[in-house]
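Colleague: Structure of the sequence below:
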Amino acid sequence: MTSEDSGNRSRTHTTNGRSAEPGPTQPADPEPGTSPTAAGSGAHPRADGDAQAGDLSLRTKEGRKSFWTNIVAVWLGTTMEYVDFALYGLASGLVFGDVFFPGQTPVIALLSSFATYAVGFIARPIGALVLGRVGDKKGRKFIMVFTVLLMGLSTTALGLLPTYQQVGMLAPILLLVCRLCQGFGAGAELSGGAVMLAEYAPVRHRGLVSSLIGVGSNTGTLLASGVWLLVLLLPHGKLIAWGWRIPFVVSILIALFAVYLRQSMQETPAFRSYQENRKKEEAILARSGKAEAKDEGGWKAFFVMLGLRIGENGPSYIAQSFLVGYVVTLGVTKSVPTTAVLIASVLGFAVIPFSGWLSDRFGRRITYRAFCALLAVYAFPAFWLLQSRNVWTVSAVIIVGMCLGSLGIFGVQAAYGVELFGIQHRYSRMAVAKELGSILSGGTAPMVASALLAATGSWVPLAAYFCIMAAIGLVTTFLAPETRGRDLTLVEDAI
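Modeller: Reported below is the predicted structural model:
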């Protein structure tokens, strides 16, 4: 069945495998320029006047208050996640070799530091699977409070760890444990935040509201970089002795505020509706003596999400990580790529919500497809222009690459990913698909690119690798349905 067929066919609303009333139909791609309700691609026809659960909850003062509380709480939690990873990444390259792996050669100490950094990425899909399943059973709020608390405590603990000189090998072991806890919590944080925002958002603005999860990640990266710039003003001796602990310990303030806000959050209207229907069906099954039907959802949406993630995350990590070191090897001053990344991050506060708005205006699929196509076209000219070593050209290439790959496409992905999955397994399957996609693309992209450069000494394989990953995302959009405005209380996947 083609994606167009799956987008247009009528669906039967099922809960736990039982049929109920026919649900809304999935529309085909809208014509450019039409509104969400035009061309049948926005809010689906419903008896309650085209309103979905999120829209109905916003009709009350309490609902609107909960909506804004959830937005701020999710934003702070995502900020916390990216503060964690950015702080650790910077510390790995700057001080952890001296603090936790002394006596090693500089290269071995650096590799050891980044090895513990990589462990966090390995733990993320495990956290996505375990915590995502709990989130699908117990609710989004419970996991969102747990993840931000776990990450906050783990990051603060890093700043309180004893050094190698104090406890020997126990120090790097404790460092590894903290990193595993960070990764375990982070695996469910980003996807959980996207689910929370999307399930609470008004249907017409779901893309814009969901994209704010990316604003949180941008905030965390900038905040961590700013704090580290201040700490690096300390003399080297004081930095190694105690200065490096400051960013980690101070992060507890963000974590505590985020936990406070998340405890006051309300469960999403979509999940509350699902729980109510589930309880009714369980009562009916109990009276009839029948066993509860198992979740028989397919896995097409999982692999679609995996492909979309590869098309975004691989180019993203090359643009914001690999290119920074690559241009330095070409003889460009280190301050040039660093400044370019900073400028792109600031622009992200506009680019991310704008891309989410575009997906509300024109549709998720066409917007995602456009970003992937632009990334594929960008690849070869970008690497060719970097060879000029011109300050302005290099800066422009990095800024454009980050705005397309790291920021713009990520803003579209938030709502698209949520709408692809049925509510019964949305949290767990989307989270696992995203984290596996990250490992297969973003997590390994800098390493693969470095190996290609070392093996060939040419920029052409680098551009080809970048283009291939973007093309995977592009091709995936032709296998995916349009999901804009989809009823998020549906149990079945969109494909």
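Colleague: make it CA atoms for all contacts and neighbour counts henceforth
Modeller: OK.
Colleague: Give me the residue at the spatial middle of the protein.
Modeller: The centroid of the chain falls nearest to Leu190 when counting by CA atoms, centre = their mean (4.7 Å).
Colleague: give me every residue that touches Ile472.
Modeller: Taking CA atoms under 8 Å, 6 or more residues apart in numbering as the criterion, Ile472 is in contact with 307-308, 310-311.
Colleague: Distance check, Met447 against Gly93.
Modeller: Distance of Met447 to Gly93, computed by CA to CA, to the nearest Å: 16 Å.
Colleague: just to revisit the earlier point, now the residue nearest to the centre of the chain, nearest residue through space, not along the chain?
Modeller: Among residues not flanking Leu190 along the chain, Thr78 sits closest, at 6.4 Å (CA to CA, 6 or more residues apart in numbering).
Colleague: Correct me if wrong: the one you found contacts Ala194.
Modeller: No - between Thr78 and Ala194 no contact is recorded; they are 9.8 Å apart, counting by CA atoms under 8 Å.
Colleague: One more, so I can put them side by side:
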Amino acid sequence: MNSKIPPTGSDRHPVAHSQTAQTNEEVTDTTGGDVTKVRRIAAASMAGTALEYYDFSIYGLAAALIFPTLFFPQSNTFIAVLASFGTLTIGYLSRPLGAIVFGHFGDRIGRKPVLVITLVIMGVASTAIGLLPTYSQIGVWAAAILVPLRFLQGVAFGGEWGGAILMAFEYARPGRRGFFASVPQVGPAVGTLLGNGVFLVITLLPEDAVLSWGWRIPFLISALLVILGLVVRLKIAESPEFTELNGTGTTARIPIAAVLRSHLEPVLLVCGGFLGYGAFSVVALTFLVGYSRSTLGLDSSITLTAVLATCVVQIPTMMLGGYASDRFGRRRIMTVGPLAGIAGTFILFWAISTAQPGWIIVGYVLGMGILFTSAYGAQPALFADSFAPSVRYTGMSLGYQLSNVVGSGMMPLIATILLDVSGSIYTVAAVIALALLVSMLCLLSLVRTAEENSAATDPTERSTTAPISAP
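Modeller: Below you'll find the model as predicted:
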């Protein structure tokens, strides 16, 4: 199977500036001469991703804490929770469709317009969820309307992540791409921080108020956040590598066909590489929150506070991981990171099993915020490096979102069933640990693929996956 990247010149030559390519917008060359602008682009990409993750995170929390009561019959609590997590899964199942559709346009017409469109779709769907009537008002139609809105969320999300990463990655020079690509990866932590923060405030209301109108507030806030996100994204310039491709007429005509024909191996490796990370994240942020409340009888504010503290710690940890991959090489990070994640998994699950608020916070911060996150920020640059610029949006998005279907989308259902059958949350931890081992093997294979692709592009270039001196 051929996964070699054909020479495109995009990593070897300055971007060809065209008077017609941009109007009223500067384009920074790929040597990273304008560091300030690269930082601004990375920050803008992170802000947009944070808003989309805010929308996605509030749905996950609502699915764990509120939707089983509001949108599904209460004759069987287990079935109601399972159905609620089922709608959560739908959002993950639709992500690959978003990756293909928006990846196509991202590789054909540009990264920037796609990022604007996905932000609008996500915001509209989330706001509409906040306006929905409940099961007590319209019966099964409540869930019937909820499902397509969740589907739209997933489609938008499927096209968001890859574009945000590429805007930062393609603006930065090779020696700093690990770090700058990690900045949009901070978006999930920031978005989750916002989502959990809003839900934490909501839980201070009386339960009747939460179930009658309080649960709608996080979703309605999305409308305001989308407006702010659009202001940020409309001001950024198009990716310089795409501008070069478009100017020379070397964009792929049908990106998904090119990916399946010549880049299927890295797609599968990206899918496997993120498998354990997606599984851990969704279990920690949704399943364990619900488990702590419904099974252990803990107040939701305890786990929400723990997640808030974790997100704060994750922000510098992710960027440190990206920097470390530039400084010490990706192979080392991709070896140590998943093993640290396995240790973090069992630390977190042990902390949850104690039912002690203090230990739960420590378990989240240490297990998820530090150990699990250590290699998380280094992954985006590795994923992007594995594809030619002409199919990069489609290729990395498809692999990443397929992984989210298996690792993230199915895991709440799997965890719920495992807990019901075994009676122990450690069976869930064992499955996550196994998934992280698979991720480590795939990530190391992907490092080799990226090294081979770099050598194929120019044998005289030093691979960006190898250690470099500090910039």
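Colleague: What is the burial count for the residue nearest to Leu190 of the first structure?
Modeller: Residues within reach of Thr78 of the first structure, counting by other CA atoms under 10 Å, total 30.
Colleague: Pull up the gap between Gly7 of the first structure and Gly363 of the first structure, please.
Modeller: Separation of Gly7 of the first structure from Gly363 of the first structure (CA to CA) stands at 12 Å.
Colleague: and those two? which has more neighbours close in?
Modeller: More neighbours surround Gly363 than the other of Gly7 of the first structure and Gly363, with 30 against 21 (other CA under 10 Å).
Colleague: Need the counterpart of the residue nearest to Leu190 of the first structure in the second structure.
Modeller: Under the alignment defined by TM-score structural alignment, Thr78 of the first structure corresponds to Thr49 in the second structure.
Colleague: Which residues are in contact with its match?
Modeller: With contact taken as CA under 8 Å, 6+ apart, Thr49 of the second structure is in contact with 160-161, 164, 184-185, 187-188, 191.
Colleague: Name the member of those residues with the most neighbours.
Modeller: For the contacts of Thr49 of the second structure, neighbours were counted by other CA under 10 Å; the highest total belongs to Pro184, with 34 neighbours.
Colleague: quick one, what contacts it?
Modeller: 42-43, 45-47, 49, 164-165, 168.
Colleague: Val447 of the second structure: which of these is nearest?
Modeller: Out of the contacts of Pro184 of the second structure, the one with the shortest distance to Val447 of the second structure is Ile165. That distance is 18.0 Å, counting by CA to CA.
Colleague: Check the alignment and tell me where the closest one lands in the first structure.
Modeller: Counting by TM-score structural alignment, Ile165 of the second structure corresponds to Ala194 in the first structure.
Colleague: do the same with Ala156 of the second structure
Modeller: Counting by TM-score structural alignment, Ala156 of the second structure corresponds to Gly185 in the first structure.
Colleague: I'd like to know how far the aligned partner of Thr192 of the second structure in the first structure sits from Gln166 of the first structure.
Modeller: Thr192 of the second structure maps onto Thr221 in the first structure when the alignment is built from TM-score structural alignment. Here Thr221 of the first structure is placed at a distance of 31 Å from Gln166 of the first structure (CA to CA).
Colleague: How about Leu90 of the first structure?
Modeller: In this structure, Leu90 of the first structure and Gln166 of the first structure are 23 Å apart, going by CA to CA.
Colleague: Now do Ala201 of the first structure against Arg46 of the first structure, distance only.
Modeller: 17 Å.
Colleague: If you could redo that for Lys300 of the first structure, that was the one I meant.
Modeller: For Lys300 of the first structure, the distance to Arg46 of the first structure under the criterion CA to CA works out to 27 Å.
Colleague: higher neighbour count, those two?
Modeller: Counted by other CA under 10 Å, Lys300 of the first structure and Arg46 do not tie: Lys300 has more neighbours, with 16 against 12.
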